[in-house]
Structure formats: structure tokens, C-alpha cells
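> I would like the atomic coordinates for the input below:
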Amino acid sequence: MSGSGAGAAASAPVPVGDTVLLDLDEVGGRVERTELPGGLRVVTETMPGVLSATLGIWVGVGSRDEDPTVAGSSHFLEHLLFKGTASRSALEIATAMDAVGGEMNAFTAKEHTCYYANVLASDLPLAVTLLSDLVTEARNTAEDLESERTVVLEEIAMRDDEPSDAVHDLFAETLYGDTPLGRSVLGSTRSIENLTRDDVDGWYRSRYTAPSMVVTAAGRVDHRQVLDLVTAAFGARLGGGQRPAPLRTGDASPQKPARSAGLIARRTEQTHLLLGTPAMGRLDDRRYAAAVLDAAVGGGMSSRLFQEIREKRGLVYSVGSSLTHYAGAGAFSVYAGCSKKRVPEVLRLIRGELDRVAADGITAEEVARGRGQLKGGLVLGLEDTGSRMSRLGKSELSYGEYLPVREVLDRIDAVDEEQVRAVAAELFTQETCLAVVGPYRESDLDRL
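Next comes the predicted model:
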């Protein structure tokens, strides 16, 4: 990486803060965290049994931070950063990564953005150099913005052409209304068409600062080596006495949906629907009981909804529930896709099952099965370096702490029938909202 940052690092090494050992066991590996001067945090997990490493640079900014006039800026910026830096063209960046067989990509969510690279462990220095260059030395030229604007508009069109994707954005809008959580990460066609170079570059320079960033690495990595690489790459940006940005707390979760229903009228073979209700935020201790509940109601092939609607009656191909958590807010929802003529019966069965669970809870057998499903999914999901890297980043940015895998398993094991019953009674007796993509008119929604 070139520029003043690298030069400063070479002449005056940045002092390293205290390193804390967060985990060391057979499940979680060796996890270490260091807070560097300037507020940049570095968290690593050493996995000696692999030959690769995944590096991520997380920025605590997402679509939730945008107002309507710049909706989609965070996602647009994620695209734009790959167009070139002060020292590398887009082709040079891509060529350098392809030459070592690595993969580099990024994603934007409502509360954070992540740039990551998966490489052989021996190529970790290259990954640090390229990713840090992207994140700290982006050009964001007007020419690049215009070419990428078309790409983002095509991505929005692709989302609109896929009803099972469009219904999820519609559900968020129906539940949260015209708020940052209710708006799509992609922005709207109108907002993207109106974004200027100053809008996007200003967003970059105000938000992409060391206190809002976390660097995570997992695989065959050494924490000291990662610190040295990151310190050299970020250079002068690690100066000053800044501390990490405070943990995002968010507003209180809404007690009822913004609207009762939302519709995208489309001539589709299937109707795609989401029925849901507000839920707790991600720092709520009841989230473990809610996760067990979600698994039992619609989280797998043995779940109530799958058995009742697909296996017994064959009304759908796909049906299931999901639980989403944000800072101070959340949602529980049930998705189904079926022919138009079956929609009334499918909705009746979904509502009936939720009513029964609200009144009676779930059985001890279902609780045990839900706990096992969550524990197995957690551990099996951590078999690769990418998922480990992602867990580190989300732990630091979203929770402000790292919980060892063993502790999370213990918390899941502690969930009992009464806790699940209490969560079910709260969630499933609230007002619901319905999002529908299919061959309907607005006047049909009341009937549904």
C-alpha cells in the first residue's frame, strides 16, 4: 500500500495496545483481541488444522444509518471501492487476487459493511494490503460512480424480478414503515439515480474511520503477524487518542407493525408471502428461547409448519420461519410460496399453528430437538475460516463482546419449556402484518 499511511508506519511504528485472550478451547480455537491506537480493533482466531485464512475489514455503517435522500449509499459505496484506489486499478486488484487463487468480495447489511478475502495462509500479507487499500484509499471518481450506478440499478431490477427476494424487502417496509430499518439495503431506483459523487464520497470520508472499523482474521494465522500487517497498512490512521465507536443500541422495538399489509402486484405462478410480527432486539437475553421457538415452529423438516403444511397436505414447496435481530428491534416471520388458490388455506394453517403455540407452548421433546438443532447448526457452521471470521466481526460490532462457543452452547442448553412458552405468548399474540407478492389487487388484502 502506498501513500502517507504506509510511509508513516515505516518511519515510526505505531505502538500496539494490550492483547486479550478471549478463548482457547477445542471448539473455539485461540481467539485474541487488540485495540490499536486510533480505535481500530483487531480480532483473530487461530485454527492450526487448516491451510487457509479469511480476512475481513468490518465497518460499522449500513443502510440503517442513511436518510431517504442518500438511501443505498452504503451498498453503492461497497461496489465503488472495488473500482480502484490511489495506487491500484480495479484490474490490478482483481489480477493480484486471482494470481494466488484467492477470493475477494464484500456485503452490506442494515447495520454494517464487510470486505473480505479468503486466501492461502501464506498469502495473508497480500490480502491485508489489498483490502486495507480498498477501504482507506478509494478514489470514488465521478466516472466510476456513473458506470457502477448502472450495475446497482441492475441489481435492484434483479431483486424485483425475484419474488422470493422482493417479498422480504416488502415485509421490512410493511413492519417498520418509512424508517431506516424499513428501507431496502439496495436503496430505491430513485435514490440511486439521484446520488452524486459528493454524496457517496462524503459518506465514505465521514463513516470509514478507524474507530468504526474492526479487522478480523481466522484460519492459520498468528495474532502478532496480523497486528504487524494491519499496523503497517493503516499507518497514520492509527494516530491520535480515539477510542472505538460505542456499541450501536438503536431505538426501542416497535410494539406493532407500521401497516397491516403490503402488496407488490405481479403476474406470478406462485404467490410469495411473509406473515410476521415485531420481536426482541439482539441484546435481549430471551433471544435464546426465541431461537428454540423458531426452530420448533418453522426451522426445519421436523418443524410444525413444515409437517402440517407441506408433509401432511402438500400445499407448498417451501415454508419456514425466521428470526431477525437488530439493535433494539427484531422480527419473527413465516414465509410460504404457493399457488394463488391455496393462499387462504395456507394462511389459515399458519395462523392456527401460531395461535396454538401462543396458548400452549411447545412440548419438552420439541424444546430438546430445537436446542439440538441450534447447537448442531452453530458448531457445523463454524467448520470453515469464513464463518469463523464472520462470527468475530459480528461479535465485536453487534454485541460488543466475544462469547466462546462453549458458553453459547451452555446458554442454549439452559432454555426450558417455560421460557419458550413465555416468549411464544408474547410474540404470537401481537398484531401481525402480511407482505404479499403475487397476482392480487389492493382490495384483496383485506380478505387475506
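
> When you work out contacts or count neighbours from here on, use the C-alpha atoms and nothing else.
Will do.

> What ranges does the protein have for its strands?
Here the chain has its strands, by DSSP state E, at 19-25, 29-35, 41-46, 52-59, 103-108, 113-120, 213-219, 261-265, 271-279, 318-326, 329-338, 433-438.

> now those in CSV, with mean neighbour count and distance to Ala236?
Listed next are these as CSV, based on neighbours: other CA atoms under 10 Å; distance: least, CA to CA, whole Å:
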stretch, mean neighbour count, distance to Ala236
strand 19-25, 15, 21
strand 29-35, 21, 15
strand 41-46, 27, 15
strand 52-59, 26, 17
strand 103-108, 17, 25
strand 113-120, 22, 21
strand 213-219, 28, 15
strand 261-265, 20, 49
strand 271-279, 26, 43
strand 318-326, 19, 33
strand 329-338, 22, 37
strand 433-438, 25, 49
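
> Turn the ones you listed into CSV, including distance to Ser387.
Output for the strands of the chain, formatted as CSV (distance: least, CA to CA, whole Å):
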stretch, distance to Ser387
strand 19-25, 16
strand 29-35, 13
strand 41-46, 11
strand 52-59, 9
strand 103-108, 14
strand 113-120, 11
strand 213-219, 9
strand 261-265, 34
strand 271-279, 25
strand 318-326, 18
strand 329-338, 22
strand 433-438, 31
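
> The residue nearest the centre of the chain and Asn194: what is the separation?
Centroid-nearest residue in the chain, with CA atoms, centre = their mean: Ala109, separated by 5.0 Å. Separation of Ala109 from Asn194 (CA to CA, to the nearest Å) stands at 21 Å.

> I have a second one here; can you model it like the first so I can compare?
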Amino acid sequence: MGGGTLARLLSSSSSSAAAAAAAAPASRRLLASAAAAGARLATPTPSTGPAGAAASSPPRKGGVVGAIRSALGDAASPLPPGYKVDEQFLHETPTHVTTLSNGLRVATERHPVGAATVGVWVDAGSRFETEDTNGAAHFLEHLVFKGSAAMSQRALETTVENMGANFNAYTSREQTAYFGRAVTAHVPELTNILADILLNSEMSPASVERERDVILREYAEVNKLPEEELFDNLHATAFQGTPLAQTILGSEDCIRSLQRPDLRAYVKRHYQPHRMVLVGAGDVDHDTFATQADKLFGGMRSDPDAESAAQLVAARPCFLTGSDMRVRDDYAPDAHFVIAVESCGWAHADAVAFMVLESLLGGWERYATTGDVVSSRLANGLHATPSAKRVGAFNTSYADTGLFGLSAVAAPHDLDDVVSVMMGELVRLHTAVDEGALAAAKAALKTRMMAAADGSTAAAEETARQLLVYGRKVPLAEWVARIDAVDAAAIKRLVGKYVWDREVAVSALGNVSQLPDLTWIRRRTFSTLY
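Below you'll find the model as predicted:
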């Protein structure tokens, strides 16, 4: 399946979806109506929305298959003639979205479970910082919960504790999230608190200094974790000279130098309504929630000159540079290393195929109960390599680029054997893909995708993330169809396009004296005969 075909699969037409809603039986209209609603959310841009554009095809009647073809139009063409989506995937809780006059989107998914998660996701993270303010997004994550002009930190903690609620937050390279969970009766109060601490955060100089010490301690602890250091170094070397090279916590110098005006300036520039999504998932009524959201957030001024995340990404694009970063410690018991190639952004035509490829390669651990009985060729090859201890595929996507590769932990000797197996099995997929293994990988991916949305917090996070990166919530049936459309030919083409004779980035730490050099690894992207 070519990139153009998959690009069409990554887009759905509102007109074809509406036609499907009229033609399909009532019990099967969810896919069409969800696609239509999703298409109305936003007009995707090349950086933030699904790539390509689907040409509308005439509506076709005929049960589930007809509904899918009508909803997806020509995008359904890669699917086999007898393709069917299990009906259980069509019965999905709908996502309701209201856009306020200032551009902030309010989304809900109702699950009558007696509790709900409410959160604000911002399309801003460490990628949008300058070199001098690296760490500002993470610093704000700490400060927001330290009280507002109307409520001190102690009063906030007491109120949340009395409600039996909890708050949390996280920062990534492209997004920042603030969310809380409470029983149904306290959801309005939870939403009020969330709006207050976000819109009226005090950020007193004393709070800034206290949190600076907390973040510096966190910085020291994170640097003791091999995996965290490994992937921070990978971004630093792979995306050197670009914003994605910056760490989420920030450099130690920046953490020490950031002041209240720097944080205020970051909020003013990036915490714009059109870059924010308010989500409620669980026992929450959409109309009531949207009305409250308009009262709380409707007063946020929308700056007509404010850049969108897509504009900021386009102004400072990121790309991979073939490179190598190693932190050598000959006294360490193991070698930790990562080998990565540049992949694609969230909404690129090849994004779903990369998800399938990650599942196909999978992971392996020597001391796991299934260590010697896994059907994966990669796992079998590593099990026969005595020094290998653990290997796993990873797939990290951003707005305009991404990283795909394999991470490994191994004994410090014979590391060339471990790398040979890893690269050999990855490159082999350019010419040979086992159909049985591919079917199993796609089934496993669907299972993980459904399991990942279990619970109100996971549902809220997934809804917000999709609204920010795709401009809509993608129905589960559409995900299943997209995954099923990735065949052996698509995997071969993907590896040929992104892996075969392409630059690699390597990050390694620990006892890595025997890890082959970058040129040796680079040659393995097109041959295992050297």
C-alpha cells in the first residue's frame, strides 16, 4: 500500500460520513456520525491534521462494509473486498465537542461510573521554549498547584482533600496537561478549581524559589535513571540544533536562572485558548459542562496575532542528524543503548504503519517467563545471543517528525552480535514479512489500544491528545480499519523508505566500550554482510 493510499485512509470526508449516517442501519450509524463530527472539529493543517485529502465517493448501502466505505470514501480502497469491522467496535461512546467563541474546545465522553476526570491539555511543551528558557513548561507545571490569588496553597490542598479528589500534571515536549478526578457531585467544584489555578496562578517569587529547589532535586534524581538519560541524550544528538533537542526538565543553568517574568511571558505566548482543550470524561453531562466552561474560560482573551503550534513548528522544524552520543562507564555492569531512525509526525500517512511495525518487532526480555518461547524472529535471535538481556521497539511521534528504533540492555561483551541481530531483523523486513506474525502484531496493537483507554483519566487524555494532534477524535472502528489496511507490502515499503540506507542516531551509556562505532551500525541499514 503506497503512501498516497494510506494518506487518503488518514482523512475522512464530512459529506461522505453524513451520507453514511443516512444510509446505514440505525445500529450501525456510530462510525459515520463520529467521522462526520470529527471532520467538523477543525480543518487539519499539514503539521497538525491528517495528511492527504479523501475524495468523496457516492454513498453505498450495505451494512457495516457499506457504512465504512461511505464514511471513508476512497480511503476504504486498501481494504479487501470482503472486509468487515466487528460490530462491537461500532458501539462506542460518542465524543461531544463545543468550541467557545475564543477558540477553546470543550470535549466530553460520558460514562456513568459515578466519577469523572476533568483536565486542560495545552498544545505547548519544551519544544516551544528558547534555549534561555528551557524548562519553563515544566516549571509552570509545579507552580500552578501552589495557589492562586483567591486560594492559598494550603486552602487548595484542604479543599481537594475534603472532596476526596486528586490532581496531577505532566509535561512533554509538545504538550502540558493539568487534570483532576473526583466523584460526580464534586465535578463542578473540581472544574472551578482547575480554572482558577490555571487562569489566576499567583506565581509568587517565594513559590518560584521553593519550586526551583524541588525541580533541581528532581533533575538530579532523573539523571540517575538510565532510560531517562538515554532518551534525553538520544533527542539531544538526533535533533541537535533544533528545539526537540531540549530536555523537558531543562538544563541546570536554565532551572537556576528562570524567573517569574520568564514564566509569565511563556504563559502569555503559549497558553492561548485556540491551543487548549478542556476535557471531561466519566459521569459528566456535556451541555452542563460546556456552559460552566464558557463561564470560567470564556473570558480568556484570544490574541489574534498569537501563533498556532503548527506555525511555531513550521518556523523551527526539526530533523534527524546522523550522530552518536555515548557516556562510557567501564565499571557499570551493563551496556544501555538505543539505535533510532527518523520516522514521521502524528498525522503523516505512514504513522499507523509505524505503530504496526513497532508491534511487529515487539520486545523481549531474557528472564521473562516467555523468554525462550516467543514466536518473534527478533526474540529468537536475541535469545541465542548470550550477552543480550532486553530489547524493545519504540515509536515516538511529534508534529513534524519522530523517532523509531530499538533500545537494548546487554552484557558489555560481544555487543556487535547483539546489534547485528537487531539491525538484521529490522532491515530484513524490507524484503520479507511473515503474514502470520503481521496478523498477530495487528491484533496485539488493537488490544493495547483498547486497554490504554480504560478508565476516565485515560479516556480524557486520549481525547485531548487526538483533538490537539488530529483536530478530531478518531473513532475506534476507524483505527481498526486503518490498522487492518497495513499489509506486508506497506511494511516493506516503510522499512525501505525510512530504514534502508538511512542515517541513524545512537545513544549509549554504561559499559559500552565494545559497542560498534556509528559507521559500523550505519552500514547495517542496507546490508548485514559486512
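
> TM-score for these two?
For this chain pair, the superposition-based TM-score is 0.88 by TM-score structural alignment, normalised by the length of structure 1; 424 aligned residues with a CA RMSD of 2.6 Å.

> re earlier: tell me which residue of structure 2 lines up with the residue nearest to the centre of structure 1.
By TM-score structural alignment, Ala109 of structure 1 lines up with Ser172 in structure 2.

> Its match is in contact with Ile248, isn't it?
Yes. With contacts counted by CA atoms under 8 Å, Ser172 of structure 2 reaches Ile248, the gap being 6.3 Å.

> Between these two, which contacts overlap?
With contacts taken as CA atoms under 8 Å, 6 or more residues apart in numbering, Ser172 of structure 2 and Ile248 have 125-126 as neighbours in common.

> count of neighbours near the aligned partner of Asp487 of structure 2 in structure 1?
Under the alignment (TM-score structural alignment), Asp487 of structure 2 pairs with Asp416 in structure 1. For Asp416 of structure 1, the neighbour count with other CA atoms under 10 Å is 15.

> Please apply the same query to Ser33 of structure 2.
If you count neighbours by other CA under 10 Å, Ser33 of structure 2 ends up with 21.

> Let me see the contact set for it.
17-18, 20-21.

> Can you find the partner of it in structure 1?
Counting by TM-score structural alignment, Ser33 of structure 2 lines up with no residue in structure 1.

> and the gap between Ser33 of structure 2 and Pro243 of structure 2?
For Ser33 of structure 2 relative to Pro243 of structure 2 (CA to CA), the value is 38 Å.

> what do you get for Ala458 of structure 2?
28 Å.

> So if I had to pick from the two, which one is more boxed in?
Remark: of Ala458 of structure 2 and Pro243, Pro243 carries more neighbours, 23 against 15, as counted by other CA under 10 Å.

> who touches the residue nearest to that one when sequence neighbours are not counted in this structure?
In space, Pro243 of structure 2 comes closest to Arg127 once its chain neighbours are excluded; the distance is 5.0 Å by CA to CA, 6 or more residues apart in numbering. Contact analysis of Arg127 of structure 2 by CA under 8 Å, 6+ apart lists 173-174, 243-244, 246.

> farthest-separated two in these?
Glu174 and Gln246 (11.3 Å; CA to CA).

> just so I have it, where are all the helices in the stretch 201-350 of structure 1?
All helices of the stretch 201-350 of structure 1, identified by DSSP state H, counting those that start in this stretch, fall at 223-234, 287-298, 304-305, 343-360.

> Tell me the helices and strands packed up against the shortest one.
Right, helix 304-305 of structure 1. Counting contacts by 3 or more CA pairs under 8 Å, 6 or more residues apart in numbering; DSSP states H and E, helix 304-305 of structure 1 is packed against helix 287-298, helix 343-360.

> Show residues contacting that helix.
By CA under 8 Å, 6+ apart, helix 304-305 of structure 1 touches 296-298, 319-320, 350, 353.

> Show me the one in these that has more neighbours than the rest.
Compared across the contacts of helix 304-305 of structure 1, Ala296 has the highest neighbour count, 28 neighbours, by other CA under 10 Å.

> Map that one across to structure 2 for me.
Per TM-score structural alignment, Ala296 of structure 1 is aligned with Leu360.

> now swap in Glu66 of structure 1 and tell me
Under the alignment (TM-score structural alignment), Glu66 of structure 1 maps onto Glu129 of structure 2.

> give the contact list for Gly370 of structure 1.
Neighbouring residues of Gly370 of structure 1 by CA under 8 Å, 6+ apart: 292-293, 295-296.

> how about it, what's its match in structure 2?
Counting by TM-score structural alignment, Gly370 of structure 1 lines up with Ala441 in structure 2.

> List the buried residues of stretch 195-207 of structure 2.
Neighbour-count burial for stretch 195-207 of structure 2, counted by 16 or more other CA atoms under 10 Å, picks out 195-199, 201-203, 207.

> Can you get me a residue count around the equivalent of Leu397 of structure 1 over in structure 2?
Matched across to structure 2, Leu397 of structure 1 falls on Leu468, judged by TM-score structural alignment. Leu468 of structure 2 has 25 neighbours, counted by other CA under 10 Å.

> Leu468 of structure 2 contacts Asp123, correct?
Yes. Contact criterion CA under 8 Å: Leu468 of structure 2 and Asp123 qualify, at 6.6 Å.
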